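In: sequence and predicted structure, then a few things I'm wondering about:
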Amino acid sequence: MKTIVICSGGLDSVSLAHKVAAEDTLTRLVSFDYGQRHRKELDFAARAAERLGVPHDIIDMRPIGAALTGSALTDDIDVPDGHYAEETMRITVVPNRNAIMLAIAFGVAAANGDDAVATAVHGGDHFIYPDCRPAFTEAFDAMQKAALDGYADVRLSTPFVHRSKADIVTEGAKYGTPFAETWSCYKGGAHHCGRCGTCVERREAFDLAGVPDPTVYDDPDYWRAAIAAREGR
């Protein structure tokens, strides 16, 4: 099955790209510049495409992103520290981001004769991001079948939608994902900060999966305190 992977350059999407390359026919990686706080993750997506020997498309969504205001990922708002599931992480929601990206990716797939668009949404995203939940992905897949009826047959592939980030680490390790060549941190410094929601979630996932974490964190031990605070310990 010829498959496009939406790739941010993060652990989840790069692991997915390696999984698709091993199991199906990976045709290209598609990334989006929507005016996020930093472009560092896009460099890691480009490296993944080069490593896997496929084209890499970066879609410029900056004018659209400028209109999707109110998120710590696009505006001059501090990125909160703490566990990903905390209520404060809702400030990182970019409204309708995945819906917009997927619609574009489906158009790219249809134009190029691909069979599927794969995205790495996972169970840990459900609490915060509505366009990562199964109800959304199933409805979107049905909508695209209607949108492309008679022109192309493209399906939405979401192999992680009912799985945890620890499961993604396990799958990534299975397919030889170079985890050090992925970027998760929202803050975009020289190293992963170790304190933002994605850093805490990333560090916890490696621990739960029992896979060594090669990531360099500025604060490598904060994640334990963040998890303890979430659990009320």
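Out: Okay, I see it. Numbering: from 1, shown residues only.
In: please make it C-alpha for all contacts and neighbour counts, starting now.
Out: Will do.
In: for the helix ranked longest in the chain, buried residues please.
Out: Taking DSSP state H as the criterion, the chain has its longest helix at helix 97-112. For helix 97-112, burial by neighbour count (16 or more other C-alpha atoms under 10 Å) applies to 97, 98, 101, 102, 103, 105, 106, 107, 108, 109, 110.
In: quick check: angle from the strand ranked longest in the chain to helix 97-112?
Out: Across the chain, the longest stretch assigned as strand under DSSP state E is strand 25-33. For strand 25-33 against helix 97-112, the angle between stretch directions is 130 degrees (axes from the mean of the first three to the mean of the last three C-alpha atoms, to 10 degrees).
In: contacts for strand 25-33, please.
Out: Residues external to strand 25-33 that are found in contact with it (C-alpha atoms under 8 Å, 6 or more residues apart in numbering): 1-8, 17, 20, 39, 42, 45, 49, 54-62, 101, 105, 114.
In: give me the buried subset of those.
Out: Using 16+ other C-alpha under 10 Å as the burial test, the contacts of strand 25-33 include 2-8, 17, 20, 42, 45, 49, 54, 56-57, 61, 101, 105, 114 as buried.
In: want to compare, so here's the second one:
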Amino acid sequence: MSESAAPATVVIYSGGMDSFTVLHRALREGREVHALSFDYGQRHARELKVAREVCRELGVPHQVVDITAIHGLIDASALTDASQALPDADYAEANLKATVVPNRNMILLSLAIAKAVNIGADRVDYGAHGGDHVLYPDCRPEFVEAMNDVAGIANFEPVTLHAPYLRTDKGEILAEGLAMGLDYGKTWTCYRGEALACGRCGSCRERLAAFAANGAIDPIAYDTTGDEAATSSQRPDAATSSQRPDAATSSQRPDAAAEGTDHV
């Protein structure tokens, strides 16, 4: 159980931009933060690697939960099935429905609520945001509100489900993070877990659009070969940008278990 005088929060932390901002927001509230990440058999472990590094640097307790045993239950998605092509386009229902992982957020939230009860935390934070509403049913306000109701009655100790960006978009999330002085070079968004972000997938394109909307330059490096997405005005330094020092370290699935000392 948590013994800190500060109220405890479990943050579902993927290593991406949104959860990175949620994590720091909770810390700035003075919360005792416990970061929780999940290995559910996603195509690469790059985000998990980034999440470990950030939590280590911040001194935040971090648990990576291995739930790969359920992979066969949720493998009908381009994010969990390597045989499916990842769509390269802006987010839209017609072409990115393939990236929906069945029931993912209900599964992750259920486990995070259990951890919250286990350690005496009264809140679970996660980064659902307005830009996801059209494509991802488990990021819509109706889902979050229903899960919050369930979290209040599923245990003897009620837990509040906190999604601070539920009605804002990625550009607004980034604006808040930049105002906090956050370094988004410590995040990973790309659907591909390669050395450089692709700049073509929907996740990269949404990220680049958020930086453009804020008149800012994305600090991560992009693959600029044969594609305009990462060489546009959103990336004025793209032609000369080099890999981040850790970019050459592969985080593809075959190697992920080798560094999983905090898996449970």
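Out: Arrived safely. Bear in mind the structure is a predicted one, so any value in this text is a computation, not a measurement.
In: okay, now the aligned partner of residue 144 of the second structure in the first structure: neighbour count?
Out: Using TM-score structural alignment, the partner of residue 144 of the second structure in the first structure is residue 137. Using other C-alpha atoms under 10 Å, residue 137 of the first structure has 22 neighbouring residues.
In: what's near enough to touch residue 137 of the first structure?
Out: With C-alpha under 8 Å, 6+ apart, residue 137 of the first structure has these contacts: 131, 156, 158.
In: ok, now with 10 Å
Out: Counting by C-alpha atoms under 10 Å, 6 or more residues apart in numbering, residue 137 of the first structure makes contact with 98, 99, 102, 119, 121, 130, 131, 143, 156, 157, 158, 161.
In: thinking again about what came up before, so which of the contacts of strand 25-33 of the first structure are in strands?
Out: Among these, DSSP E puts 2, 3, 4, 5, 6, 56, 57, 58, 59, 60 in strands.
In: rewinding a little: quick one: buried ones out of the contacts of residue 137 of the first structure?
Out: So, by 16+ other C-alpha under 10 Å, the buried ones in the contacts of residue 137 of the first structure are 98, 102, 119, 121, 130, 131, 156, 157, 158, 161.
In: now render the residues you listed as TSV, adding secondary structure and distance to residue 89 of the first structure.
Out: Shown next, in TSV, are these (DSSP: H, G, I helix; E, B strand; the rest coil; distance: C-alpha to C-alpha, whole Å):
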residue	secondary structure	distance to residue 89 of the first structure
98	helix	17
102	helix	23
119	coil	21
121	coil	16
130	helix	13
131	helix	15
156	strand	27
157	strand	26
158	coil	23
161	coil	20
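In: and which of those is nearest residue 204 of the first structure?
Out: Closest approach to residue 204 of the first structure among those (C-alpha to C-alpha): residue 121, at 17.4 Å.
In: any idea what the closest one aligns with in the second structure?
Out: Match for residue 121 of the first structure (TM-score structural alignment): residue 128.
In: wait, that match sits on residue 142?
Out: No. Using C-alpha atoms under 10 Å, residue 128 of the second structure makes no contact with residue 142, being 11.8 Å away.
In: before we move on, back to that, with distance to residue 207 of the first structure added, can I get the buried residues of helix 97-112 of the first structure in CSV?
Out: Listed next are those as CSV, based on distance: C-alpha to C-alpha, whole Å:
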residue, distance to residue 207 of the first structure
97, 29
98, 28
101, 31
102, 31
103, 35
105, 33
106, 35
107, 38
108, 37
109, 36
110, 39
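In: that older thread, tell me how far the match of residue 121 of the first structure lies from residue 144 of the second structure.
Out: With distances taken as C-alpha to C-alpha, to the nearest Å, residue 128 of the second structure is found 9 Å from residue 144 of the second structure.
In: likewise for residue 230 of the second structure?
Out: Distance, residue 230 of the second structure to residue 144 of the second structure, by C-alpha to C-alpha: 34 Å.
In: before we move on, the earlier item: where does the match of residue 144 of the second structure land in three-state SS?
Out: Per DSSP: H, G, I helix; E, B strand; the rest coil, the local secondary structure of residue 137 of the first structure is helix.
In: contacts only, for residue 7 of the first structure.
Out: Residue 7 of the first structure makes contact with 13-17, 28-32, 41-42, 44-46, 48-49, 56-58, 118-120, according to C-alpha under 10 Å, 6+ apart.
In: hang on, I meant residue 67 of the first structure
Out: Residue 67 of the first structure makes contact with 34, 74, 95, according to C-alpha under 10 Å, 6+ apart.
In: the first one -> the second structure?
Out: If I follow you right, that is residue 34 of the first structure. Using TM-score structural alignment, residue 34 of the first structure pairs with residue 40 in the second structure.
In: please tell me how far the aligned partner of residue 107 of the second structure in the first structure sits from residue 33 of the first structure.
Out: Mapped onto the first structure by TM-score structural alignment, residue 107 of the second structure lines up with residue 100. Using C-alpha to C-alpha, residue 100 of the first structure is found at 12 Å from residue 33 of the first structure.
In: between the two, what contacts are shared?
Out: Taking C-alpha under 10 Å, 6+ apart as the contact rule, residue 100 of the first structure and residue 33 both touch 61, 64.
In: hmm, back to that, closest to residue 182 of the first structure among the ones in strands among the contacts of strand 25-33 of the first structure?
Out: Using C-alpha to C-alpha, residue 6 is the member of those that sits closest to residue 182 of the first structure, with 14.2 Å.
In: from residue 171 of the first structure, how far out is the closest residue to residue 124 of the first structure other than its chain neighbours?
Out: Distances taken as C-alpha to C-alpha, 6 or more residues apart in numbering put residue 164 closest to residue 124 of the first structure, at 5.7 Å, once the chain neighbours are dropped. The gap separating residue 164 of the first structure from residue 171 of the first structure is 11 Å, by C-alpha to C-alpha.
In: give me the common contacts of the two.
Out: Shared contacts of residue 164 of the first structure and residue 171 (C-alpha under 10 Å, 6+ apart): residue 209.
In: contacting residues for the alignment partner in the first structure of residue 161 of the second structure?
Out: With TM-score structural alignment as the matching criterion, the partner of residue 161 of the second structure in the first structure is residue 156. For residue 156 of the first structure, the residues meeting the contact criterion (C-alpha under 10 Å, 6+ apart) are 3-4, 102, 106, 115-119, 137-138, 140-142, 144-145.
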